[in-house]
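> Got a sequence here, can you model it:
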Amino acid sequence: MFQQIPWSQGVWSDTPRSYIEKDGSLVVEASEGSDYWQKTMYDFVHDNGHSLLGPWNGEDAVEVSFQLEGFDHLYDQAGLMLWSHSGQWIKAGVEINDGVPHVGAVVTDGFSDWSLAPVPDWAGQTVTIRASRMRDAVIIRARTEQHPWQTVRVCRLAEVDWQAGPFLCAPTSAGLKVAFTRWVRTKPDADLHADPY
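So this is what the prediction gives:
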């Protein structure tokens, strides 16, 4: 069971340089210098990334898919944002680190932390990022059409109001365009150690 979420139902946290619907996809260009981060290691706060957000109560899983093409510069990134407020959010997706695509997550509750793993063979493919609530936690998974689900992160999900949707950032350069192909609600995970479907 998949319930497609229309792009028009989302509200931008920070309006990107451009966005347009094309053949069912949403093609978005990030503004140079857009990013999300809270304090840890760098002391700075960045909250001008681009997230297209809609309500998410955690009863259903949420998934976002996008094409991993045109990610050329350090920290170019896209994926799924779970958002409560500027000091509490979780972003998960793919970003460029040292010239290689990495799948990872940043979990923020006052301070940000970052986990990642290289996925060089995902380049040029359609990536899906999934979040599913389980008790007091959220399970974040990722895959491509040619690769199976892998668990990216299990972390606490506070009992507060959340929003969710696609996001992208271009912290170090201009010109990043991302084609988001899918934004859906679907059945939640039944078990941490079983694929969702």
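> From here on, just use CA atoms for contacts and neighbour counts.
Noted.
> element containing the residue positioned nearest the centre of the chain, please.
Closest to where the C-alpha atoms of the chain average out (C-alpha atoms, centre = their mean) is Leu80, at 2.0 Å. Taking DSSP states H and E as the criterion, the element that holds Leu80 is strand 77-85.
> quick one: Thr186 and Glu59 touch, right?
No - at 9.3 Å, Thr186 does not count as touching Glu59 under the criterion of C-alpha atoms under 8 Å.
> Settle it for me: which of the two has more neighbours?
With neighbours defined as other C-alpha atoms under 10 Å, Thr186 and Glu59 compare such that Thr186 has more, 18 against 13.
> re earlier: quick one: contacts for the residue nearest to the centre of the chain?
Contacts for Leu80 were tallied using C-alpha atoms under 8 Å, 6 or more residues apart in numbering; they are Glu63, Val64, Lys91, Ala92, Gly93, Ile129, Arg130, Ala164, Gly165, Pro166, Phe167.
> Now show me the structure for the sequence below, then we'll compare the two:
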Amino acid sequence: MTDTIAWTSGTWTNEPERVSADGDGLRVTAREGSDAWRTTSYGFVHASEHALLASFAPESAVEVQFHLDFSEQFDQAGLFVKVDDETWIKAGVELSDGEESLGAVVTRGASDWSLAPVPAWAGRLVTVRGSRSGDALTVRARVDDEPWRLVRVAPLDPNATVMAGPFCCAPSRAGLTVRFTSWRRTAADASLHPEA
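As a prediction, the model looks like this:
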């Protein structure tokens, strides 16, 4: 079972600079300085991300797809999963020190950050999938129709009210426009590891 989520069914955490329809997709222009981070290493709290969120039920998955076209430090887009202002996860691709990198920020009071370079993904369609099962969120991603890669397994309260959807941020510049091509709800992953 896979259901398309209407762009109009979500609510923005922070309004972007511009939003416009692009066929079945959505073009989102981020505000300069937008970001999501809490405290760790940098000492600041940023909660100005542009995340379009809808309900994320237990034992289900949410997928966001976008065209990867970044050019400036910390340009980023992907999937945002939010419980409250101090409990959230963002996962996707970020341009870090000149290289496209796949990663996640998991925040429970304070943020952590993990990245892995994916320069071959530039200019292609990226899908980020968050699967909510039991007490965990399992994040996977892929480019085009290549196999899924495991990005992160993070704790997520099974009883929490959770929202999720596409996000983008432009911490270091104006003019970042991300073209999101789909937002879908589907069944949760059957298991953490592929069957042997």
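> quick one: buried residues of the strand holding Leu80 of the first structure?
For strand 77-85 of the first structure, burial by neighbour count (16 or more other C-alpha atoms under 10 Å) applies to Gln77, Ala78, Gly79, Leu80, Met81, Leu82, Trp83, Ser84.
> How about stretch 124-132 of the first structure?
So for stretch 124-132 of the first structure, counting by 16+ other C-alpha under 10 Å, buried means Gln125, Thr126, Val127, Thr128, Ile129, Arg130, Ala131, Ser132.
> Mind checking which of the residues you listed land in strands?
Of these, the ones assigned to strands by DSSP state E are Thr126, Val127, Thr128, Ile129, Arg130, Ala131, Ser132.
> what would those residues look like in a markdown table with distance to Tyr36 of the first structure?
Listed next are these as a markdown table, based on distance: C-alpha to C-alpha, whole Å:
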| residue | distance to Tyr36 of the first structure |
| --- | --- |
| Thr126 | 23 |
| Val127 | 21 |
| Thr128 | 20 |
| Ile129 | 18 |
| Arg130 | 19 |
| Ala131 | 19 |
| Ser132 | 22 |
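> Specify which member of those residues is nearest to Arg182 of the first structure.
The nearest member of those to Arg182 of the first structure, counting by C-alpha to C-alpha, is Thr128 at 8.4 Å.
> The closest one touches Gln67, doesn't it?
No - using C-alpha under 8 Å, Thr128 of the first structure is not in contact with Gln67, being 9.0 Å away.
> Just the buried ones from the contacts of Leu80 of the first structure, in PyMOL syntax?
PyMOL command restricting the contacts of Leu80 of the first structure to the buried ones, with burial defined by 16+ other C-alpha under 10 Å:
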select buried, resi 63+64+91+92+93+129+130+164+165+166+167
